[in-house]
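Engineer: Quick one: sequence plus predicted model below, questions after.
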Amino acid sequence: MPAADIVKVACVAIVALVIVSPLILLAVASLKPDRFQILADMGSFRAFWVSQPTLDNYRQIVTLDGPLPMGRYLLNSVVILSLTVLGGILVNSTAAFVLAWGRLPGRALILALMIGLYIVPQESIVLPLLNIVIKLGLADTFTAQILPWLASPLYIFLLYQFFIQIPHELYDAAVIDGASPFRIYWSVFLPMSAPALATVAILLGIDTWNQYLWPLMITQSNWARPISVGIASYFGSDSIYWNYAMASSVLMMAPVLLFYIFFQRWFVSSLIGSAVKG
């Protein structure tokens, strides 16, 4: 191998190691017996090594009936993630299809308003949204954590951009065959849009999984609280339970990694297709 290629490989390996080192430290720390051992090893290379690994931290946090039932929080997060992604794909793709192929007056104005809505920070609407949710009696429920985030201007615009590039001949052929607009959307456009839908699923899934401010405001009980809020409970004013926080963080990280691995093939295809079309 030429010296230049060796240098390139070494540089890539160093960058990759720097990127994954926090994840390695997190996983290793979760296997240490207690928080005192984690604090003693911090600041040295011992933080990346555990001599006597144990799963006691995981066994302590996954109980469903404890004071901080991380198993329940993780289950809540998975349910919220699944329903939000499935509902979000349906709602955003339907809106994008109507916007791209429906006979809507003022389409340019609608697109401009959507882009304008996207730049509005989420933090600026949480208080009015909280007031609405409380008046509807939806506080401390899964519905309150799912419903407000199903539709997004970003994902509607992304899917609109994909739908508008589909040849008009396909739509005309389906109309000639007697297909209804919904049948065209469901049987023709959605199967062709797997890369774009995977992109929306990944972005929406990560955004939903990392939600903290809104669940913190809207949940009061373990029944509906997600794991992102539950982990913060280990960081008290008197002491920080690093061993439980590390193990809970690994539990929180694992599902979203699996989620990305499942959809990454379509996600990469969408990025490559966008680059080629651009």
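Structural biologist: Yes, it's here. Because the structure is a prediction, the values reported are computed rather than measured.
Engineer: Could you use CA atoms for every contact and neighbour count after this?
Structural biologist: OK.
Engineer: quick one: contacts of the helix or strand containing residue 201?
Structural biologist: Assessed by DSSP states H and E, residue 201 sits inside helix 194-209. Outside helix 194-209, the residues within contact range by C-alpha atoms under 8 Å, 6 or more residues apart in numbering are 77, 80-81, 84-85, 88-89, 155, 158-159, 162, 228, 256, 259-260, 263-264, 266-270.
Engineer: Can I get the buried part of these as one PyMOL selection?
Structural biologist: Entered in PyMOL, the line below selects the buried ones among the contacts of helix 194-209, by 16 or more other C-alpha atoms under 10 Å:
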select buried, resi 77+80+81+84+85+88+89+155+158+159+162+228+256+260+263+264+266+267+269+270
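Engineer: Show the subsequent helix or strand relative to the helix holding residue 201.
Structural biologist: Towards the C-terminus, the helix or strand next in line after helix 194-209, according to DSSP H and E, is helix 213-218.
Engineer: how about the helices in the stretch 51-200 of the chain?
Structural biologist: Taking DSSP state H, counting those that start in this stretch, the helices of the stretch 51-200 of the chain run over residues 56-61, 70-101, 107-118, 126-135, 142-146, 153-163, 168-176, 181-184, 190-192, 194-209.
Engineer: Buried residues of the fifth one, list them for me.
Structural biologist: The neighbour-count criterion (16+ other C-alpha under 10 Å) identifies 142, 144, 145, 146 as the buried residues of helix 142-146.
Engineer: One more: the longest one?
Structural biologist: By 16+ other C-alpha under 10 Å, the buried positions in helix 70-101 come out as 70-78, 80-85, 87-100.
Engineer: Use this one as the comparison:
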Amino acid sequence: MTDPTLSALDLPAFNPGCVWLVGAGPGDPGLLTLLALHALRQADHIVYDALVDDRILGLANPAAVKEFAGKRGGRPSPAQEDISLRLVELGRQGLRVLRLKAGDPFVFGRGGEEALALVAAGLPFRVVPGITAGLAGPAYAGIPATHRTANQAVILVTGQSAGDGPDWAALAATRAPLILYMAWRGLGGIAQALQDGGLPPDTAVAVICDATTPRQRVLTSTLGACARDLGASDLAPPAIIVIGAIAELRGTLNWLGVADA
């Protein structure tokens, strides 16, 4: 499907037999990149994640086959190896294959694993970065990832890992703000580990649910109380969790006007 507006930008061709690993952004369709939109309009087969907004899927080539391959913590999900093998299978059929991921495929999106599978299969691929929820979610909540008087670094970290998990004491020692992905179920233990590592219990925390969507809600708390406050709320994942001084700025910079949960 040709879009005259996009064709004027001289965007790269989406060739048959190629797999594009594309970031759909954090939820708000307005944050989709032009290259991602170009891929949606050209794709023959779209393999998409659970958190991709339906409005973004609605921008796809009407003739494209849409295949759900969502992974959600605590729920039955396709194995990552099976998803990677499926991309290889579709690419070998000579299709324009779009692997559509929420956020950015290379930021806790397992895009690297899929890219390695494509390399092993000898299939051409392209990576289209997307805006990651770890940056966009705080921004929509009035929390800058960096602020000159608050921090000189910020750490993006997963709340779950295929290995032993993050060294929370070492992260606490940096005193840099932390932006946590997939940390909902483990927040209590994480908060305690960070306090054991030296972070004060009154360290600011913000939990941003359904970031950048019309359903966005934000809970503000402290490191010592966040697990209890979250358990007493009616909030639900997906969520991005911000820990550190930058979270304090929400009270002043809440440009979206979303009330605290």
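Structural biologist: All right, it came through fine. This one's a predicted model, so the numbers in the text were calculated from it and none came from an experiment.
Engineer: Superposing both, give me the TM-score.
Structural biologist: Comparison of the two superposed chains (TM-score structural alignment, normalised by the length of structure 2) gives a TM-score of 0.24, and 108 aligned residues with a C-alpha RMSD of 6.1 Å.
Engineer: re the thing from before, out of the helices of the stretch 51-200 of structure 1, which is closest to residue 252 of structure 1?
Structural biologist: Among the helices of the stretch 51-200 of structure 1, helix 70-101 comes nearest to residue 252 of structure 1, with 7.0 Å by C-alpha to C-alpha.
Engineer: That closest one - contacts with which helices or strands?
Structural biologist: Contacting helix 70-101 of structure 1 under the criterion 3 or more C-alpha pairs under 8 Å, 6 or more residues apart in numbering; DSSP states H and E are the following elements: helix 142-146, helix 153-163, helix 194-209, helix 227-232, helix 242-277.
Engineer: Residue 116 of structure 2 looks like it's in a strand, true?
Structural biologist: No: if the criterion is DSSP: H, G, I helix; E, B strand; the rest coil, then residue 116 of structure 2 is helix and not within a strand.
Engineer: Tell me the helices and strands packed up against the helix or strand that residue 37 of structure 2 is a member of.
Structural biologist: The secondary structure element spanning residue 37 of structure 2 is helix 34-42 (assigned by DSSP H and E). Where contact means 3+ C-alpha pairs under 8 Å, 6+ apart, helix 34-42 of structure 2 is packed against strand 19-23.
Engineer: JSON lines please, covering the helices of the stretch 51-200 of structure 1 and showing distance to residue 24 of structure 1.
Structural biologist: Listed next are those as JSON lines, based on distance: least, C-alpha to C-alpha, whole Å:
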{"stretch": "helix 56-61", "distance to residue 24 of structure 1": "17"}
{"stretch": "helix 70-101", "distance to residue 24 of structure 1": "21"}
{"stretch": "helix 107-118", "distance to residue 24 of structure 1": "35"}
{"stretch": "helix 126-135", "distance to residue 24 of structure 1": "35"}
{"stretch": "helix 142-146", "distance to residue 24 of structure 1": "31"}
{"stretch": "helix 153-163", "distance to residue 24 of structure 1": "33"}
{"stretch": "helix 168-176", "distance to residue 24 of structure 1": "49"}
{"stretch": "helix 181-184", "distance to residue 24 of structure 1": "47"}
{"stretch": "helix 190-192", "distance to residue 24 of structure 1": "38"}
{"stretch": "helix 194-209", "distance to residue 24 of structure 1": "20"}
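Engineer: Residue 271 of structure 1: how many residues sit nearby?
Structural biologist: Burial of residue 271 of structure 1, expressed as a neighbour count using other C-alpha atoms under 10 Å, amounts to 14.
Engineer: who touches residue 21 of structure 2 in this structure?
Structural biologist: Contacts here follow C-alpha under 8 Å, 6+ apart; on that basis residue 21 of structure 2 touches 98, 99, 100, 101, 105, 111, 115, 125, 126, 127, 128.
Engineer: so which of these comes closest to residue 86 of structure 2?
Structural biologist: Proximity of the contacts of residue 21 of structure 2 to residue 86 of structure 2 was ranked by C-alpha to C-alpha; the top entry is residue 99 with 10.3 Å.
Engineer: Provide the secondary structure category for the closest one.
Structural biologist: Secondary structure for residue 99 of structure 2, judged by three-state DSSP, is strand.
Engineer: rewinding a little: residue 218 of structure 1 is nearest to which of the helices and strands packed on helix 70-101 of structure 1?
Structural biologist: Evaluated with C-alpha to C-alpha, those place helix 142-146 nearest to residue 218 of structure 1, the distance being 7.4 Å.
Engineer: And the closest one, what does it pack against?
Structural biologist: Packed against helix 142-146 of structure 1 by the contact rule (3+ C-alpha pairs under 8 Å, 6+ apart) you find helix 70-101, helix 213-218.
Engineer: can you rerun that using 7 Å?
Structural biologist: helix 70-101 (3 or more C-alpha pairs under 7 Å, 6 or more residues apart in numbering; DSSP states H and E).
Engineer: okay, the angle between the helix it packs on and helix 194-209?
Structural biologist: On the basis of axes from the mean of the first three to the mean of the last three C-alpha atoms, to 10 degrees, helix 70-101 of structure 1 is oriented at 140 degrees to helix 194-209.
Engineer: tell me the angle the helix holding residue 201 of structure 1 makes with helix 242-277.
Structural biologist: With the same axes, to 10 degrees as the criterion, the two stretches helix 194-209 of structure 1 and helix 242-277 enclose an angle of 150 degrees.
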